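Student: predicted model and sequence follow; I will ask about them next.
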Amino acid sequence: MNLKFFISIMTIICGIAIWPQELPSDNNAKPLPAPKWAIKYVPRLDHHKATIQIQQATTPALKDEQGTENEMTPQKQSQPYSDEDIYWLARIVSAEAKGESEIGQIAVANVVLNRVKSEKFPDTIKKVIFAKGQFSPVNNKSIFKEPTTKATESARKALQGKKVINEDVYYFFEARTATSKWSKTRKVAAVIGNHTFTY
């Protein structure tokens, strides 16, 4: 056999063998079974996927300060009052209204907070309380006594927004012990327990 002819025949045969064949299109063709070494990992992967889906479904969408949903930036939650605020407000409420009802104690706290908001008075609770000649517990040092649990809770409620008197009520006095004639000339806003609250 001619050598060149033999090489040509072999080249044609090899070319047919390695030429890419088009796979039959059969929509009903079944996929090849997975190898045994992969089967044992399938449940583990499915469980991991399910865990991620559950976490995504149960994690609430956060919102930014403009109310837009944001999954990355948590919404800022500022504390409405400081530890110093509750420290001093609880003490003035306890010193001024220890024996009063919760409403009476909250009313005293409201007076202090009304002053803080007003331009006529200092702008912090501590400064309002220690302003010269404003509260007798500062003069007699009872402001430094440990407040009662009830007074602390009343002060906390007032700081959280509970109001029992109007925002323009800046004064109160106890009629039985008050010595200031000026206090008694003020317009009365409310009488709660032993205290008279005035504008």
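Tutor: Arrived safely. Numbers count the residues shown, from 1 in each chain.

Student: okay, CA-based contacts and neighbour counts for the rest of this
Tutor: Fine.

Student: quick one: secondary structure of Lys132?
Tutor: coil (DSSP: H, G, I helix; E, B strand; the rest coil).

Student: again, but for Ser78
Tutor: Going by three-state DSSP: Ser78 is coil.

Student: please apply the same query to Val112.
Tutor: Val112 - assigned by three-state DSSP - is helix.

Student: quick one, what contacts it?
Tutor: When contacts are counted by C-alpha atoms under 8 Å, 6 or more residues apart in numbering, Val112 is found next to 89, 125, 128-129, 170.

Student: as TSV, those with neighbour count and distance to Lys36 would be great.
Tutor: Below are these laid out as TSV (neighbours: other C-alpha atoms under 10 Å; distance: C-alpha to C-alpha, whole Å):
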residue	neighbour count	distance to Lys36
Leu89	28	72
Ile125	22	74
Val128	17	79
Ile129	23	79
Tyr170	22	83
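
Student: any idea which of the residues you listed is closest to Lys163?
Tutor: Tyr170 (13.3 Å; C-alpha to C-alpha).

Student: hold the first one in mind and look at this next one:
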Amino acid sequence: MLKLTMKVSRICVLAMLVISLLTVVPFSASAAVKDSREVENTRVILDGSPIELGSPLHMVNGRMFMPAGLVAKALSASVTWDADAQEAIFITKSDDEVILGDGVPTVYFNDQRYVLDAVPYLIDGRLYVPVRYVAEFLHADIHWNDEEQTLMITSVPLETVSDDNTLADISARHGLSQAQVVKRNGFSSKESIKNGMKLAVIIPSVLENKAKPFTESEYQLLAKLVQVESGYESYEGQLAVANVILNRVEHPSFPSTIKDVIYSGKQFPPAHNGLLDRSKPNASVLKATKDALNGKNNVEGALYFFNPRYSKGSFWDSLSVVATIGNHRFAK
């Protein structure tokens, strides 16, 4: 049985929320969809009034998910869907920009990247996301009433600074330090906060978990390699090739940077014959590369890829194949 509580005064608490209307397939999407189950006979109460979602709540590994485009709108946020990038873009009432992508375990929050501990997935045209995250991003609190099987979502107003409602007052009332409130709202010091300003007081828990950074040059180099090796393959095949490189970066038997992995050894001849330099990644390759860098991995553990029509011999036969996608086998 799920029992979710939270401090109305602090970081909005655990549960799991969604986005909707969007199209996203998660990293480990098949596993997430397979493990998800509908939570029957539940109600959703938003700011005291019941709402119809049109889709059931889901439970995945003890986490609650739900489709919530309607919730976003009701909480004064806008939601748009970038079909090319396969990303949902939220602009919240506190003017935060939140971007959740195609099954990617990384969220962009005001241009910074953070790691999610549960991944969005698509079912019946609805993007399911942990309630906890969307509620925190949209400046709301959540409470699960187990006895009544009811999920209650309550919007938390922004605080307006005034002589009678100072930064110190606001911070104390919400159980936060002044430094936390200053940082949450993007200021460098408390002296920057003036009367009349509106402050967010819900601090998304994911902000404590920054994603591993990558540079534009690393992104472009990896995309060029993916284009040369699998530009003609499907998105899934391109994603897998990008992840072989990234899996090697994390493996002690290989160099620890994208550049060194690509240019070391002889597996990638294009890196040495000029073809890589002339490569121009297409849109699908750019998306697959970005998603891989953001943690979406469809070939966990794979350190090699090869076309069995051309790569033959005892070495290739000795490998354990993780997946076959298009013309390539991915192995470890």
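Tutor: Yep, that arrived. Owing to the predicted nature of the structure, the values given are computational and were not obtained by experimental measurement.

Student: hmm, back to that, sitting in helices, which of the contacts of Val112 of structure 1 do you find?
Tutor: Within those, residues falling in helices by DSSP state H are 89, 125, 128-129.

Student: pretty sure Ile262 of structure 2 is touching Phe268, no?
Tutor: Yes. Using C-alpha atoms under 8 Å, Ile262 of structure 2 is in contact with Phe268, at 6.6 Å.

Student: what's the counterpart of Asn307 of structure 2 in structure 1?
Tutor: Using TM-score structural alignment, the partner of Asn307 of structure 2 in structure 1 is Glu174.

Student: next, count neighbours for that match.
Tutor: Neighbours of Glu174 of structure 1 under the rule other C-alpha atoms under 10 Å: 17.

Student: which residue, neighbours along the chain excluded, lies closest to Tyr108 of structure 2?
Tutor: Nearest non-adjacent residue to Tyr108 of structure 2, counting by C-alpha to C-alpha, 6 or more residues apart in numbering: Ile99, 5.0 Å away.

Student: wasn't the one you found part of a strand?
Tutor: Yes. Ile99 of structure 2 forms part of a strand when assessed by three-state DSSP.

Student: that one -> structure 1?
Tutor: Checking with TM-score structural alignment, Ile99 of structure 2 has no match.

Student: what is the burial count for Ile99 of structure 2?
Tutor: 21.

Student: then Ser8 of structure 1?
Tutor: 10.

Student: that one: which element?
Tutor: Using DSSP states H and E, Ser8 of structure 1 sits within helix 3-18.

Student: okay, and the helix or strand that comes right after that helix goes to which residues in structure 2?
Tutor: Sequence-wise, the next helix or strand downstream of helix 3-18 of structure 1 (DSSP H and E) is helix 36-39. Using TM-score structural alignment, none of the residues of structure 2 align to helix 36-39 of structure 1.

Student: excluding covalently adjacent residues, which one is nearest to the match of Asn307 of structure 2?
Tutor: Nearest to Glu174 of structure 1 is His195, by C-alpha to C-alpha, 6+ apart, at 4.6 Å.

Student: can you pull out the helices in structure 2?
Tutor: Here structure 2 has its helices, by DSSP H, at 29-35, 69-74, 131-137, 167-173, 178-184, 216-230, 235-250, 258-263, 270-273, 275-278, 283-293, 314-318.

Student: with distance to Lys198 of structure 2 as added columns, please give those in CSV.
Tutor: What follows is these, written out as CSV (distance: least, C-alpha to C-alpha, whole Å):
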stretch, distance to Lys198 of structure 2
helix 29-35, 38
helix 69-74, 19
helix 131-137, 16
helix 167-173, 11
helix 178-184, 11
helix 216-230, 34
helix 235-250, 42
helix 258-263, 43
helix 270-273, 52
helix 275-278, 49
helix 283-293, 34
helix 314-318, 61
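
Student: return the most buried member of these.
Tutor: Per residue and on average, the most neighbours among the helices of structure 2 fall to helix 131-137, with a mean of 26 (mean count of other C-alpha atoms under 10 Å).

Student: which stretch of structure 1 is that one matched to in the alignment?
Tutor: Under TM-score structural alignment, there's no match for helix 131-137 of structure 2.

Student: for that helix, packing partners?
Tutor: Other helices and strands packing on helix 131-137 of structure 2, by 3 or more C-alpha pairs under 8 Å, 6 or more residues apart in numbering; DSSP states H and E, are strand 63-66, strand 140-145.

Student: these: which one's closest to Ile45 of structure 2?
Tutor: Per C-alpha to C-alpha, nearest to Ile45 of structure 2 of those: strand 140-145, 9.8 Å.

Student: can you report how many residues neighbour Phe5 of structure 1?
Tutor: Around Phe5 of structure 1 there are 10 residues (other C-alpha under 10 Å).

Student: cool, and Phe173 of structure 1?
Tutor: Counted with other C-alpha under 10 Å, Phe173 of structure 1 comes out at 20.

Student: center of structure 1, which residue is that?
Tutor: Gln77 (3.9 Å; C-alpha atoms, centre = their mean).

Student: from Ala50 of structure 1, how far out is the match of Asn307 of structure 2?
Tutor: 67 Å (C-alpha to C-alpha, to the nearest Å).

Student: still on that earlier bit, farthest-separated two in the ones in helices among the contacts of Val112 of structure 1?
Tutor: Leu89 and Val128 (10.0 Å).

Student: list the contacts of the match of Asn307 of structure 2.
Tutor: Counting by C-alpha under 8 Å, 6+ apart, Glu174 of structure 1 makes contact with 194-196.

Student: buried sites along stretch 189-199 of structure 1?
Tutor: Buried positions in stretch 189-199 of structure 1, judged by neighbour count with 16 or more other C-alpha atoms under 10 Å: 189-190, 192, 194-199.

Student: aligned partner of Lys150 of structure 1 in structure 2?
Tutor: Aligning on TM-score structural alignment places Lys150 of structure 1 opposite Ser284 in structure 2.

Student: and that match, what does it touch?
Tutor: 235, 238.

Student: tell me the residues of structure 2 aligned with the helix holding Ser8 of structure 1.
Tutor: So helix 3-18 of structure 1 sits over no part of structure 2, by TM-score structural alignment.

Student: and Ser78 of structure 2, how many neighbours does it have?
Tutor: Ser78 of structure 2 has 16 neighbours, counted by other C-alpha under 10 Å.

Student: just checking, it touches Glu97?
Tutor: No. Using C-alpha under 8 Å, Ser78 of structure 2 makes no contact with Glu97, being 9.8 Å away.
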